[in-house]
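Trainee: Mind looking at a prediction? Sequence and model below.
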Amino acid sequence: MSRTVRIIGAPMDYGANRRGVDMGPSAIRYAGLSDELEDAGVETVDAGDLLMPRAEERDPDANPPRAGNAKFLREVEDVCSRLREQVAESLSAGEFPLVLGGDHSIAIGTMGGSSREADLGVIWFDAHADLNTPQTSPSGNVHGMPLAATLGRGLFGELEWAHAPRVREEAVAYVGLRSIDERERDLIKESDMTAFTMADIDERGITAVVEDALEVATRDTDGVHVSLDLDWVDPKTAPGVGTPVRGGATYREAHAALERVSKHDERDGIVRSMDVVEVNPILDEKNETAKLAAGLTASAFGKRIL
């Protein structure tokens, strides 16, 4: 990759139900992200972290009308609106925006900024579908809603800061789903999105699945956003996440997946933006999940064994 990578920290935990994920950007940096990217031959500039008040200082239920049971929706709007601008500015300057979360709701801002001047495909590495809305979410946690928000589902269709019209369902590919609400399962089946579960990876192998996901995300789009939730990886390998689910990607499957993305990007320049989310140092063991996040990010930018 010839573009400079701009690292943007988004230490938000408004969208999660467990504290600590706000320290994720610091943990990933401390785990050696810049060194890993340098080893991959990538030049970086660190823009620091977006500033935001602590959750304890805010009322989770002080929401706009019709917000359902969504928590901290005003705060999520503020952060994602500012992040959206930073991502768009990075792209305008010819840089690659790499956003470090924070919980997965920050992807609303990342995808919004990345799609401002482009039709955007999405590859969603995650155990969860993140397709709930404020009206359907059983928990009210917005980190389970970012794809619904970006696609303008439910209330989000009325919210300019959330809905990104240039992200279309048919250009969204899930990779590695294994924990889906019953309502989300029906929504996926009724939608134009493509979903590859862990069973697909078991049956066909990670390389074949990622190749198919890339085909979906690059069809009639100007570029691809890669969203990497660390709970996609099996919790034995990535224990420091808020919503662990057994049976996730192995260490080698995860690296192979991001290496495959990188090979396509090196050839075709397809990847436009990336976020890495849900690292929770409080729940981690010797910063292993943050180290994995740094290593997987480097794989996405071309780092290889040889």
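Mentor: Received it, and whenever you're ready, just let me know what you need. Numbers count the residues shown, from 1 in each chain.

Trainee: contacts and neighbour counts: CA atoms only from here.
Mentor: Fine.

Trainee: Can you give me the neighbour number for the spatially closest residue to residue 237 that is not a sequence neighbour?
Mentor: Taking C-alpha to C-alpha, 6 or more residues apart in numbering, and ignoring the residues beside it in sequence, residue 237 has residue 251 as its nearest neighbour in space, at 6.6 Å. By other C-alpha atoms under 10 Å, the residues close to residue 251 number 15.

Trainee: Quickly note the distance from residue 251 to residue 236.
Mentor: Distance, residue 251 to residue 236, using C-alpha to C-alpha, to the nearest Å: 10 Å.

Trainee: longest strand anywhere in the chain?
Mentor: Counting by DSSP state E, the longest strand found in the chain is strand 167-177.

Trainee: now for it, which elements pack on it?
Mentor: On a contact count with 3 or more C-alpha pairs under 8 Å, 6 or more residues apart in numbering; DSSP states H and E, strand 167-177 meets strand 120-125, strand 194-197, helix 198-204, helix 206-218.

Trainee: any chance of the ones you listed in CSV, plus mean neighbour count?
Mentor: Shown next, in CSV, are those (neighbours: other C-alpha atoms under 10 Å):
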stretch, mean neighbour count
strand 120-125, 28
strand 194-197, 20
helix 198-204, 15
helix 206-218, 20
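
Trainee: Present these as a markdown table; the columns should include distance to residue 145.
Mentor: Compiled in a markdown table, those are given as follows (distance: least, C-alpha to C-alpha, whole Å):
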| stretch | distance to residue 145 |
| --- | --- |
| strand 120-125 | 13 |
| strand 194-197 | 16 |
| helix 198-204 | 21 |
| helix 206-218 | 20 |
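
Trainee: Second structure for comparison follows:
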Amino acid sequence: MNKLSIIGVPMDLGQTRRGVDMGPSAIRYAGVIERIENIGYSVEDKGNIEIALAERVHSDENTNLKNLKAVADASERLAQTVSDVITNKRFPLVLGGDHSIAIGTLAGVSRHYKNLGVIWYDAHGDLNTADTSPSGNIHGMPLAASIGIGDDALTRIGGYTPKVKPENIVIIGARSLDEGEKELIKEKGIKVYTMHEIDRMGMTKVMEETILYLRDKTDGVHLSLDLDGLDPHDAPGVGTPVIGGISYRESHLAMEMLAESQLITSAEFVEVNPILDERNKTATVAVALMGSLLGEKLV
């Protein structure tokens, strides 16, 4: 039997809109454990990583990065938990929380692979740094930190850097990129499928190319799925919605193709914000996509 461990990360410190800290609870409430057990997994819920309360976090006047120390501390705890799960030969499924949690997730995962691949399913590139970020919100920086670019407190989580090579990354669904991110994508040769490519090529072709691109040069692939990658019509409960996103059905197809490829060795689903949601719709969508990723079949 396949073994899977759920790790909740109620992080809302990587941005300023409150409520995303309740994401793990909303996803559990939407039936994630039962859904995955019905596919045939042995599921262990490790509970939530301890996160500092936003009201008690003091800003560091030496940086424009919001809540830097608190985010770094939580990332270290998450990295260790994720690493322990993999050591125990279980699949880590991380529930966010805002996307800054990926800094910790990737620090824990990458320790176990020589050539980790990353699929970044997101409306945003999350490739900002203190110099390029318009806001100072760390949830816009996790991919930059993971390739070794940014503040040392973020890039050196787990005691090493980088966590992933730029050529081992595929961004899918991008439609809101800052100028600094566009420059970094070109400079580092990061593969990106924007909504333009998805519309022109179709999701089947995008996923076929992604799987082919990563299969031979990686020894594990992490999926980092931000619910704002989907169109807000299908996933309204996110902090930074961008219209014109990937559809619910296209997302299921993408997850089903990843399941068939057997490439994915770890995953996280982030940015579910129940306060902004409609009757827990976004958490329910997240759970359905997890089912498809983990091999759920219609027949």
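Mentor: Perfect, I can see it now. Keep in mind that this is a model prediction, so the values were computed, not measured.

Trainee: Could you get me the TM-score between them?
Mentor: Once superposed, chain against chain, the TM-score is 0.96 (TM-score structural alignment, normalised by the length of structure 2); 297 aligned residues with a C-alpha RMSD of 1.5 Å.

Trainee: Between the helices and strands packed on strand 167-177 of structure 1, which one is closest to residue 182 of structure 1.
Mentor: Set against residue 182 of structure 1 and scored by C-alpha to C-alpha, these come closest in strand 194-197, at 14.8 Å.

Trainee: The closest one maps to which residues in structure 2?
Mentor: Counting by TM-score structural alignment, strand 194-197 of structure 1 falls onto residues 191-194 of structure 2.

Trainee: got it, and stretch 86-105 of structure 1?
Mentor: Using TM-score structural alignment, the residues of structure 2 aligned to stretch 86-105 of structure 1 are 81-100.

Trainee: Between the two ends of that stretch, how far is it?
Mentor: 16 Å.

Trainee: buried ones in it?
Mentor: Of the residues in stretch 81-100 of structure 2, 81-83, 85-86, 90-100 count as buried by neighbour count, 16 or more other C-alpha atoms under 10 Å.

Trainee: With stretch 219-233 of structure 2 instead?
Mentor: 219-232.

Trainee: Now, these that are in helices?
Mentor: Judged by DSSP state H, these include no members of helices.

Trainee: Output those as a markdown table; include the columns distance to residue 269 of structure 2.
Mentor: As requested, the buried residues of stretch 219-233 of structure 2 are exported to a markdown table (distance: C-alpha to C-alpha, whole Å):
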| residue | distance to residue 269 of structure 2 |
| --- | --- |
| 219 | 21 |
| 220 | 18 |
| 221 | 15 |
| 222 | 11 |
| 223 | 8 |
| 224 | 6 |
| 225 | 5 |
| 226 | 6 |
| 227 | 7 |
| 228 | 10 |
| 229 | 11 |
| 230 | 12 |
| 231 | 15 |
| 232 | 16 |
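
Trainee: wait, doesn't residue 15 of structure 1 sit right on residue 146?
Mentor: No - with contact defined as C-alpha atoms under 8 Å, residue 15 of structure 1 does not reach residue 146; the gap is 9.6 Å.

Trainee: shared neighbours of the two, anything?
Mentor: Common contact partners of residue 15 of structure 1 and residue 146 (C-alpha atoms under 8 Å, 6 or more residues apart in numbering): 104-105.

Trainee: which SS class is residue 260 of structure 2?
Mentor: Secondary structure for residue 260 of structure 2, judged by DSSP: H, G, I helix; E, B strand; the rest coil, is helix.

Trainee: counterpart of residue 291 of structure 1 in structure 2?
Mentor: Match for residue 291 of structure 1 (TM-score structural alignment): residue 284.

Trainee: what's the answer for residue 125 of structure 1, then?
Mentor: In structure 2, residue 125 of structure 1 lands on residue 121 (TM-score structural alignment).

Trainee: so that match makes contact with residue 226?
Mentor: Yes - counting by C-alpha under 8 Å, residue 121 of structure 2 touches residue 226, with 6.1 Å between them.

Trainee: Just give me the neighbour total for the aligned partner of residue 133 of structure 2 in structure 1.
Mentor: Aligning on TM-score structural alignment places residue 133 of structure 2 opposite residue 137 in structure 1. Residue 137 of structure 1 sits with 20 neighbouring residues when counted by other C-alpha under 10 Å.

Trainee: Can you give me the distance of the residue most central in space within structure 2 to residue 92 of structure 2?
Mentor: By C-alpha atoms, centre = their mean, structure 2 has its centre lying nearest to residue 224, at 2.9 Å. As judged by C-alpha to C-alpha, residue 224 of structure 2 and residue 92 of structure 2 stand 12 Å apart.
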